[in-house]
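Trainee: After the sequence you'll find the predicted model.
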Amino acid sequence: MYDTSARERALSLVAQGRSLNSVSKETGVSRAAIRSWRTRIEPLPRIRRTPCSLCGPTAEPPEDEAAYAYLLGLYLGDGCISPGKKSGYFLRIACADAWPGLVEACAAAVEAVNPSGKSSRVQAVGYTSVVAYSGHWPCLFPQHGPGRKHDRRIALAPWQQSIVDTCPWEFIRGLIHSDGCRITNWTTRLVGGVRKRYEYPRYFFTNKSDDIRKLFTDALERVGIEWTHCTRHGAPYNISVARGACVALMDAHVGPKY
């Protein structure tokens, strides 16, 4: 979960004479992890520890493609996979408590894709993590790997791309529900010498990963949605959809979080 720079920062705070407890509270890293980094700072490669009993050497696509496309969008935005204590893995999707409907939709997608059909919820400050355990998650999400997603290459496997091509709106909806929003912009115009206010809706998608933004815009183009880049501090992190017809189409298939 932590790249080398995060590990070096935690160890530098310890080297300043700080206690493990205070460094843990500031960085959010457990004391046990910080202790282990004193011996080995490089992240261990994340590889499957045992062969998948469901897939074998080749991943098998999930049966519910629509649920998977939606969950894939959520995972690329706010998801992570971490090893369990035995041979399985935990999938975690962070969902803001401001949108309880999102939590429900995420849990339904996880349960539809998880071979066990199960999920649980872990409450944190301001958000709920939808969590599910399976030995199958690295097969279903081969984008899993060390470090942050925007610091490494993210590409879809051929079978994933096929699902996204079949269910583009579900994929777009998952990405919007994770790292996107629907907002109302406004502007003013002079009409007959009187300044009037006009409001119009638009969609935004924000992600630091060039690869994930490209997956999003490719899906938009596949369904005929026009988009533009909006820079933030000089970086093209934001994708905007503002044309009236395109916003109406997004409303019909995606809609705001709820």
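Mentor: Arrived safely, thanks for sending. Numbers count the residues shown, from 1 in each chain.
Trainee: Please count neighbours and contacts with C-alpha atoms only from this point.
Mentor: Will do.
Trainee: ok, which stretches of this protein are strands?
Mentor: With DSSP state E, the ranges of strands along the chain come out as 79-83, 89-96, 120-123, 127-134, 180-191, 194-206, 228-232, 235-241.
Trainee: Included below, for side-by-side comparison, is a second structure:
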Amino acid sequence: MYDEKVRIEAREAMARGESLSAIGKRLGVSRSTLRDWRDNADREPRSSGCPRCTEQPMSAEYAHLLGWYLGDGCLSEHRRQVYALRIACDDKYPRLTDEVAAVIAAVHPTRPVHRTQAIGYTSVVSYWKHWPCLFPQQGSGPKHLRRIELAAWQQEIVAAQPELFVRGLFNSDGCRAANWATRSVGGVVKRYEYPRYQFSNESADIMGLCQEALTRLGVPWRMPRRNALSVARREGVARLDELVGPKA
């Protein structure tokens, strides 16, 4: 998983006469890989398709996938530095499983998207060496036990596509539900119901990202609990109905 900048730097160092051991230690590249680059300098490198390692544009759907990843996604390393991106999707909502698969395919269109059945949920999976380039938040342990911060380039994408980011967050860790309250009308207590959206997450950092995106969209929100965000005002619910809607 090396981008072209690393290859160029390594080849320039080899041209200056620097040893393979020194180059490998400085750049984190194996000696066998360096020898291959040296002995096959004229071979056209195969494009990784990674928009972070090349000049290729990032799909707008990345903001959508980032929301899903922060909610129900994870990265796991396999052999040869290949990573699996997994998004867990509740089997009660097959439409969302299809949506996640389509979003992953839009971000990384050159490889297949797999589905792995588990008890009560389906993991939508894609294998690629460059998933850590797109999700630098990856790390060991639950997200709420470590710092989650967006890189500057991710912040720009979320600022440009807050609608897709919010859709990913709410479709993973949110819901649209009916709430109720009572009101005294003419001395008679009446019960009435109203819809609201709720987003739940144990990570204060991810909750903050959701708050920022909603504020950017002009959607009013409040925090009834530390780990739960509520959107109940009529104009806020109407806006999220446009962007998210019920899961079923």
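Mentor: Perfect, I can see it now. Treat the numbers as computed from the prediction; the structure is a model and nothing was measured.
Trainee: Give me the TM-score for these two chains.
Mentor: Laid over one another, the chains give 0.77 as their TM-score (TM-score structural alignment, normalised by the length of the second structure), with 206 aligned residues with a Cα RMSD of 2.3 Å.
Trainee: returning to that earlier point: how about JSON lines for the strands of the first structure, with mean neighbour count and distance to Phe141 of the first structure added?
Mentor: Below are the strands of the first structure laid out as JSON lines (neighbours: other Cα atoms under 10 Å; distance: least, Cα to Cα, whole Å):
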{"stretch": "strand 79-83", "mean neighbour count": "20", "distance to Phe141 of the first structure": "9"}
{"stretch": "strand 89-96", "mean neighbour count": "22", "distance to Phe141 of the first structure": "10"}
{"stretch": "strand 120-123", "mean neighbour count": "13", "distance to Phe141 of the first structure": "19"}
{"stretch": "strand 127-134", "mean neighbour count": "21", "distance to Phe141 of the first structure": "12"}
{"stretch": "strand 180-191", "mean neighbour count": "13", "distance to Phe141 of the first structure": "21"}
{"stretch": "strand 194-206", "mean neighbour count": "15", "distance to Phe141 of the first structure": "21"}
{"stretch": "strand 228-232", "mean neighbour count": "13", "distance to Phe141 of the first structure": "27"}
{"stretch": "strand 235-241", "mean neighbour count": "18", "distance to Phe141 of the first structure": "23"}
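Trainee: among the ones you listed, which is nearest Thr58 of the first structure?
Mentor: strand 127-134 (16.7 Å; Cα to Cα).
Trainee: Please pull up the equivalent of Pro142 of the first structure in the second structure.
Mentor: Residue pairing (TM-score structural alignment): Pro142 of the first structure is matched to Pro136 of the second structure.
Trainee: And for its match, nearest residue in space, chain neighbours not counted?
Mentor: Sequence neighbours aside, Ala151 is the residue nearest to Pro136 of the second structure in space, at 7.7 Å (criterion: Cα to Cα, 6 or more residues apart in numbering).
Trainee: Near the one you found, how many other residues are there?
Mentor: Using other Cα atoms under 10 Å, Ala151 of the second structure is surrounded by 12 other residues.
Trainee: what does Ala159 of the second structure give?
Mentor: For Ala159 of the second structure, using other Cα under 10 Å, the count is 16.
Trainee: which one in the first structure is aligned with it?
Mentor: Matched to the first structure by TM-score structural alignment, Ala159 of the second structure sits across from Asp165.
Trainee: Against Ala32 of the first structure, how distant is that match?
Mentor: 44 Å (Cα to Cα, to the nearest Å).
Trainee: Could you do Cys139 of the first structure as well?
Mentor: Distance of Cys139 of the first structure to Ala32 of the first structure, computed by Cα to Cα: 29 Å.
Trainee: repeat for His136 of the first structure
Mentor: Taking Cα to Cα, one finds His136 of the first structure at 27 Å from Ala32 of the first structure.
Trainee: next one: Ala219 of the first structure
Mentor: Taking Cα to Cα, one finds Ala219 of the first structure at 42 Å from Ala32 of the first structure.
Trainee: Please say which of the two ends up with more neighbours.
Mentor: Ala219 (19 against 10).
Trainee: so who does the more buried one touch?
Mentor: Residues near Ala219 of the first structure by Cα atoms under 8 Å, 6 or more residues apart in numbering: 164-165, 168-169, 171-172.
Trainee: and the residues you listed, which two are the farthest apart?
Mentor: Farthest apart among the contacts of Ala219 of the first structure - using Cα to Cα - are Asp165 and Ile172, which lie 11.0 Å from each other.
Trainee: So the residue nearest the centre of the second structure versus Ile157 of the second structure, what's the distance?
Mentor: Centroid-nearest residue in the second structure, with Cα atoms, centre = their mean: Leu66, separated by 2.1 Å. From Leu66 of the second structure across to Ile157 of the second structure, the span is 10 Å (Cα to Cα).
Trainee: Go ahead and confirm Leu54 of the first structure touches Ser134.
Mentor: No. Leu54 of the first structure is beyond contact range of Ser134, at 10.6 Å (criterion: Cα atoms under 8 Å).
Trainee: shared neighbours, the two?
Mentor: Contacts common to Leu54 of the first structure and Ser134, judged by Cα under 8 Å, 6+ apart, are absent.
Trainee: Please name the nearest non-neighbouring residue to the residue mapped onto Val113 of the first structure from the second structure.
Mentor: In the second structure, Val113 of the first structure lines up with Val107, judged by TM-score structural alignment. Sequence neighbours aside, Ser59 is the residue nearest to Val107 of the second structure in space, at 5.6 Å (criterion: Cα to Cα, 6+ apart).
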